[in-house]
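Novice: coordinates only, sequence not included:
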């Protein structure tokens, strides 16, 4: 399977990723926006980027007029967290960004033009502005490193999990509510997930036990929390915004070191590789003890972004109580 494409194509797609990507308790130190390991990023640093964006970007000025600069603050904090995570991962993995690729991408700087104030998905606007407020070389380097991290592991990644599903609303309980409650139930003890799935199977729900998926067969899934969560975790998430169903799964095995030999493979696009690389950063946040200042919200490990509150996350990752797995 040929994963890497020509340099020119890679540059173009990395530019496209930047142009299109959406890609606890508070910190102890007063004035910290977030703490990660022994490193602190301050509220002043975040505010300086917000101020820069409002000075330079009409779209940011529009957010200010709409009293939505909190969205921009969350986008900036999210990107700075990912920057810290990918920097740590690159050091741990011995990865160095290809400076030629970074320079070629910056030569056609995808972040040079202002964010349009019309005709753009509103959910994309804060991220677009945040990318432009940051140092462009740093932003591009992050994308290159995430791509390289994915290339290192993509053809060796597989996950085995058991899952059940939530496919309909109930009076007084949204599908999200039901999925999160079911995740808590499945994480109660090492035997609970099997009991819940067995009961759901008997009730006619879509379930599966021992589902094993190599990344080479499902690049889109490889960019989700299914591949980011560690064994001994229960996850709840909505795989597709186009479909209402939620999946609740317990991760049994996560293998990053066995080359996958399968009959059918799907070559990932460069943008998928960046998303997969970002997903591989998920465990680093836990190891580093990431703490977000509640002023900005809470870390959402399912979306790998800062959510406004715990009630607004896109799902959950819960460690199984009493599990002996890491």
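Specialist: Yes, it's here. Here the structure is a predicted model, which means the values were calculated and not measured.
Novice: alpha carbons only for contacts and neighbour counts from here, please
Specialist: Will do.
Novice: Strands along the stretch 201-326 of the chain, start to end?
Specialist: 208-214, 233-237, 246-255, 291-292, 298-300, 305-307, 315-319 (DSSP state E, counting those that start in this stretch).
Novice: What is the distance between the longest helix along the chain and the centre of its chain?
Specialist: Ranked by residue count under DSSP state H, the longest helix found in the chain is helix 69-93. How far helix 69-93 lies from its chain's middle: 10 Å, per Cα atoms, centre = their mean, to the nearest Å.
Novice: which outside residues touch the helix or strand following it?
Specialist: Downstream of helix 69-93, the next assigned helix or strand under DSSP states H and E is helix 99-107. With contacts defined as Cα atoms under 8 Å, 6 or more residues apart in numbering, helix 99-107 is touched by 7, 11, 12, 14, 15, 136, 137, 140, 141, 144.
Novice: And the furthest pair within the residues you listed?
Specialist: 7 and 136 (19.4 Å; Cα to Cα).
Novice: More neighbours: which of the two?
Specialist: Neighbours were counted for residue 7 and for residue 136 using other Cα atoms under 10 Å; residue 136 has more, 17 against 13.
Novice: residues in contact with the closest residue to the more buried one other than its chain neighbours?
Specialist: Once flanking residues are discounted, residue 136 sits nearest to residue 111: 7.0 Å by Cα to Cα, 6 or more residues apart in numbering. Residue 111 sits next to 18, 19, 131, 132, 136 when contact means Cα under 8 Å, 6+ apart.
Novice: Please give me every residue in contact with the fourth one.
Specialist: Taking Cα under 8 Å, 6+ apart, we find residue 132 in contact with 53, 111, 112, 114.
Novice: how about a cut-off of 7 Å?
Specialist: residue 111 (Cα atoms under 7 Å, 6 or more residues apart in numbering).
Novice: Do a quick rundown of the helices in this protein.
Specialist: For the chain, applying DSSP H gives helices covering 7-20, 43-56, 58-65, 69-93, 99-107, 125-133, 136-153, 175-186, 192-202, 219-222, 225-228, 270-279, 282-287.
Novice: what angle sits between the third one and helix 43-56?
Specialist: In this case it means helix 58-65. 110 degrees (axes from the mean of the first three to the mean of the last three Cα atoms, to 10 degrees).
Novice: Would you check how far apart residue 229 and residue 236 are?
Specialist: 11 Å (Cα to Cα, to the nearest Å).
Novice: more crowded one of those two?
Specialist: residue 236 (30 against 25).
Novice: The more buried one reaches residue 180, doesn't it?
Specialist: Yes. Counting by Cα atoms under 7 Å, residue 180 is a contact partner of residue 236 at 6.2 Å.
Novice: ok, structure two:
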């Protein structure tokens, strides 16, 4: 429930790493580094102070709905909110670089119109975001929708996907898949827990939960990599213990190929012209994920760890997914149409 509260605080517009970078490093006063850009702890703390009244109201409402006493605003709850706010700031830096590279200019008038529609200066009381943060969020969503529109019809990925009972099993499978062109451990999984050599597009209608939406992580993973995806973290009632992520099911995805040269949409493939702006923005967020890996994202451990597979800040470190490249010797036979 708390995770939904946090997401609600930052989703008010109707739209919705592995690194070898040698730029700035995380140090005192730095919450995160994205490529050559730094995000200060002062920024995150200031935005957290702005968000606190809305967070307290949300927690009180949740407690009232569940018929229990309102909880204290404890350290774990504040940490969840801090990670969410830091994640927004990181995403903003990634989107800025993506728009620079693609020559996308977001119309300031559109941003101000959406900010005004959200309440303008009074929106802080409902969103928990100050005006600068709200403008950044609106601008990012508009930019991501445009990025999504440009790539929706062009992207296709060929993947092997398998779900394993715990992190250790998934890590062993990922290591083997990164060096062996055969499907290996995935083929040994029971039916329903594997997808083998499947080429997928964001406009395809898919039945499997891992790949059925344009916001799926598979559209954000670099080509010729193997990714370990952690189970979705569910924030429990404040004060309750958090399940050990290493003992939950983990997903392994091998991206055989990632291409922006897909043929024009036909048949059951929905074209971008028929996709709403919110969905395009959600897909756009995945579309810029490879750029995040290229730039490199470093997070101050006081906030958590950057998860390059889910594009967010997580805690504890064991909850973070990872991406490893395929060995250069790995070659696949052409995929059948």
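Specialist: Happy to help now that I have it. In this text, all values refer to a predicted model and were calculated from it rather than measured experimentally.
Novice: List the buried residues of the longest helix of structure 1.
Specialist: Residues of helix 69-93 of structure 1 classed as buried by neighbour count (16 or more other Cα atoms under 10 Å): 69-90.
Novice: In structure 2, what range does it match?
Specialist: Aligned by TM-score structural alignment, helix 69-93 of structure 1 falls on residues 78-102 of structure 2.
Novice: how close does the matching stretch sit to structure 1?
Specialist: Here the mean offset of stretch 78-102 of structure 2 against structure 1 after fitting is 0.6 Å, by mean Cα distance after the TM-score superposition for structure 1.
Novice: Please enumerate residues in contact with that stretch?
Specialist: By Cα under 7 Å, 6+ apart, stretch 78-102 of structure 2 touches 6, 34, 44, 48, 136, 140, 143, 288, 292, 303, 312, 313.
Novice: List just the nearest of these to residue 199 of structure 2.
Specialist: Closest to residue 199 of structure 2, out of all of the contacts of stretch 78-102 of structure 2 and judged by Cα to Cα, is residue 288, at 19.8 Å.
Novice: That closest one and residue 180 of structure 2, how far apart?
Specialist: Residue 288 of structure 2 is 28 Å from residue 180 of structure 2, where distance means Cα to Cα.
Novice: Looking at these two, which has the bigger crowd around it?
Specialist: residue 288 (23 against 16).
Novice: and the aligned partner of the more buried one in structure 1, what does it touch?
Specialist: Here residue 288 of structure 2 is matched to residue 281 in structure 1, going by TM-score structural alignment. Residue 281 of structure 1 is in contact with 85, 86, 89, counting by Cα under 7 Å, 6+ apart.
Novice: Need those residues in JSON lines (columns: distance to residue 322 of structure 1).
Specialist: Output for the contacts of residue 281 of structure 1, formatted as JSON lines (distance: Cα to Cα, whole Å):
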{"residue": "85", "distance to residue 322 of structure 1": "28"}
{"residue": "86", "distance to residue 322 of structure 1": "30"}
{"residue": "89", "distance to residue 322 of structure 1": "28"}
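Novice: Make CSV out of the strands of the stretch 201-326 of structure 1 and add distance to residue 149 of structure 1.
Specialist: Output for the strands of the stretch 201-326 of structure 1, formatted as CSV (distance: least, Cα to Cα, whole Å):
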stretch, distance to residue 149 of structure 1
strand 208-214, 17
strand 233-237, 23
strand 246-255, 15
strand 291-292, 24
strand 298-300, 21
strand 305-307, 19
strand 315-319, 22
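Novice: and of these, who's closest to residue 58 of structure 1?
Specialist: strand 305-307 (23.7 Å).
Novice: ok, and the most crowded of the contacts of helix 99-107 of structure 1?
Specialist: Highest neighbour count within the contacts of helix 99-107 of structure 1: residue 144, with 26 neighbours (other Cα under 10 Å).
Novice: Over in structure 2, tell me which residue corresponds to it.
Specialist: Residue 144 of structure 1 maps onto residue 142 in structure 2, by TM-score structural alignment.
Novice: Next one: its match from residue 107 of structure 2, what distance?
Specialist: Taking Cα to Cα, one finds residue 142 of structure 2 at 9 Å from residue 107 of structure 2.
Novice: What of residue 55 of structure 2?
Specialist: Distance of residue 55 of structure 2 to residue 107 of structure 2, given as Cα to Cα: 31 Å.
Novice: ok, those two, which is more surrounded?
Specialist: residue 55 (23 against 11).
Novice: now do the same end-to-end measure for stretch 13-28 of structure 2.
Specialist: 33 Å.
Novice: now residue 38 of structure 2: how far from residue 14 of structure 2?
Specialist: Applying Cα to Cα to residue 38 of structure 2 and residue 14 of structure 2 gives a distance of 29 Å.
Novice: In terms of neighbours, single out the busier of the two.
Specialist: Ranked by neighbour count (other Cα under 10 Å), residue 38 of structure 2 and residue 14 place residue 38 first, with 21 against 11.
Novice: That one matches what in structure 1?
Specialist: Checking TM-score structural alignment: residue 38 of structure 2 goes with residue 40.
Novice: Tell me which residues touch its match, please.
Specialist: Residue 40 of structure 1 neighbours (Cα under 7 Å, 6+ apart): 32, 34.
Novice: Report how many residues lie close to residue 191 of structure 2.
Specialist: With other Cα under 10 Å as criterion, residue 191 of structure 2 counts 8.
Novice: Residue 185 of structure 1 corresponds to which position in structure 2?
Specialist: For residue 185 of structure 1, the residue aligned by TM-score structural alignment is residue 176.
Novice: before we move on, the earlier item: anything in contact with each of residue 236 and residue 180 of structure 1?
Specialist: With Cα under 7 Å, 6+ apart, residue 236 of structure 1 and residue 180 have common neighbours residue 316.
Novice: Figure out how far stretch 103-120 of structure 1 is from the centre of its chain.
Specialist: 22 Å.
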